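**Q** one predicted model, sequence on top.
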Amino acid sequence: MKTVVHVSAQNPGDQEHAMVNTLNMLYDESVSEPGDEVTVVANGAGVRMFVEATASKREMVEELQEWGVTLLVCRNALRGMGISDDELLPGVESVPSGSGALARLQDEGFGYIKAP
């Protein structure tokens, strides 16, 4: 299974909900198996969930990483908020455009899930 989860929510509760949904999918053996490719793409205000100063659920981010989930954030959104790549949590990568990453991943066969 190849899945991309899109997060753009500003509310930390909605951001947490997105991570919980992603973890639930990974723990669900009826749809997930070892070796599945899962990517979370955050853009807009959603990037804050992966920034050192504003990440409220670091342990969930670490759990996603332990599962091998790729975590991508939109550099355009970061710049718009005055945030540099150096301020991201360890292991989180920035991409030039979150929308571009979403389009590319879907073109590569990733199923799309819009989280809060």
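**A** Yes, it's here.
**Q** from here on, contacts and neighbour counts on C-alpha atoms
**A** Fine.
**Q** which residue ranges of the protein form helices?
**A** For the chain, the helices defined by DSSP state H occupy 12-27, 58-66, 75-80, 98-107.
**Q** I figured Leu64 hits Leu23, correct?
**A** Yes. Counting by CA atoms under 8 Å, Leu23 is a contact partner of Leu64 at 6.9 Å.
**Q** okay, now the one to match up with it:
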Amino acid sequence: MTKYTIALITFSFLTAPNLHAQENKTPIYAGAKATEKHYNVVYQLNSGEQKKIEGTLKNIGNALNDPRLKGKVSIELVVHSGGVEVFKQTNSNLYKDKLLSLQKQGVLLVMCENTLKERNVQKKELMPFISYTPSANGELIILQQQGWGIIHP
């Protein structure tokens, strides 16, 4: 064997345990640090599918319950297009309690008036505790320019 081969084999034996030990170490990550004083986020809901609605409402609840964000987050739910289903009184058995709970926790529930016109939906058909915006797209554009995060589950 050459000196080079012996050196290579020796180096391999000496470094192999360190490489193996590094591979077995599980990195510890506790999530991003909430270093800002306050966070603003808008959730966009434009689907009437029950799973999508329920998932969006659950995501909002998860954000409200995240210990890093407790007392530091403002949330708005902007609904348009097929998402109008979440606010319909006919679906109140499905979503009313959850919506009221989110609203009680400070979530602003907002319906697009353009959607109501396009779909011939009257405000009296919707739950009485929601708010309105002329245009969901306009709302999202304005909030984004004001620094709000936009989440579209």
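**A** Sure, I can see it. Remember, predicted model here, so these are calculated numbers, not experimental data.
**Q** superposing both, give me the TM-score.
**A** Laid over one another, the chains give 0.90 as their TM-score (TM-score structural alignment, normalised by the length of structure 1), with 114 aligned residues with a CA RMSD of 1.3 Å.
**Q** who has more neighbours out of Leu64 and Leu23 of structure 1?
**A** Under the criterion of other CA atoms under 10 Å, the comparison of Leu64 of structure 1 against Leu23 puts Leu64 first, with 21 against 17.
**Q** which non-adjacent residue is nearest Val41 of structure 2?
**A** Gly149 (4.5 Å; CA to CA, 6 or more residues apart in numbering).
**Q** my guess is Ala9 of structure 1 contacts Arg48. True?
**A** No. Applying CA under 8 Å, one finds Ala9 of structure 1 not in contact with Arg48, separated by 9.2 Å.
**Q** higher neighbour count, the two?
**A** Arg48 (26 against 22).
**Q** how about the contacts made by the residue mapped onto that one from structure 2?
**A** Residue pairing (TM-score structural alignment): Arg48 of structure 1 is matched to Glu85 of structure 2. By CA atoms under 8 Å, 6 or more residues apart in numbering, the residues touching Glu85 of structure 2 are Gly48, Asn91.
**Q** quick one: Glu85 of structure 2 from Gln50 of structure 2, how far?
**A** 9 Å (CA to CA, to the nearest Å).
**Q** show me which helix runs longest in structure 2.
**A** When structure 2 is parsed with DSSP H, its longest helix is helix 3-24.
**Q** what stretch of structure 1 does it fall on?
**A** Against structure 1, helix 3-24 of structure 2 falls on no residues (TM-score structural alignment).
**Q** so how far is that helix off the chain centroid?
**A** In terms of CA atoms, centre = their mean, to the nearest Å, the centre of helix 3-24 of structure 2 is found 46 Å from the chain centre.
**Q** with stretch 62-77 of structure 1 instead?
**A** Remark: stretch 62-77 of structure 1 is offset 5 Å from the chain centroid, using CA atoms, centre = their mean.
**Q** that stretch maps to which residues in structure 2?
**A** Under TM-score structural alignment, stretch 62-77 of structure 1 corresponds to residues 100-115 of structure 2.
**Q** quick one: buried residues of stretch 58-65 of structure 2?
**A** By neighbour count on 16 or more other CA atoms under 10 Å, the buried set for stretch 58-65 of structure 2 is Ile60, Gly61, Ala63, Leu64.
**Q** post-alignment, that stretch versus structure 1, mean distance?
**A** Compared with structure 1 after fitting, stretch 58-65 of structure 2 deviates on average by 0.5 Å (mean CA distance after the TM-score superposition for structure 1).
**Q** corresponding residues in structure 1 for that stretch?
**A** Using TM-score structural alignment, stretch 58-65 of structure 2 corresponds to residues 20-27 of structure 1.
**Q** for Lys51 of structure 2, give me its contacts.
**A** Lys51 of structure 2 neighbours (CA under 8 Å, 6+ apart): none.
**Q** hmm, back to that, and the residue nearest to Val41 of structure 2, what pairs with it in structure 1?
**A** When structure 1 is aligned by TM-score structural alignment, Gly149 of structure 2 is paired with Gly111.
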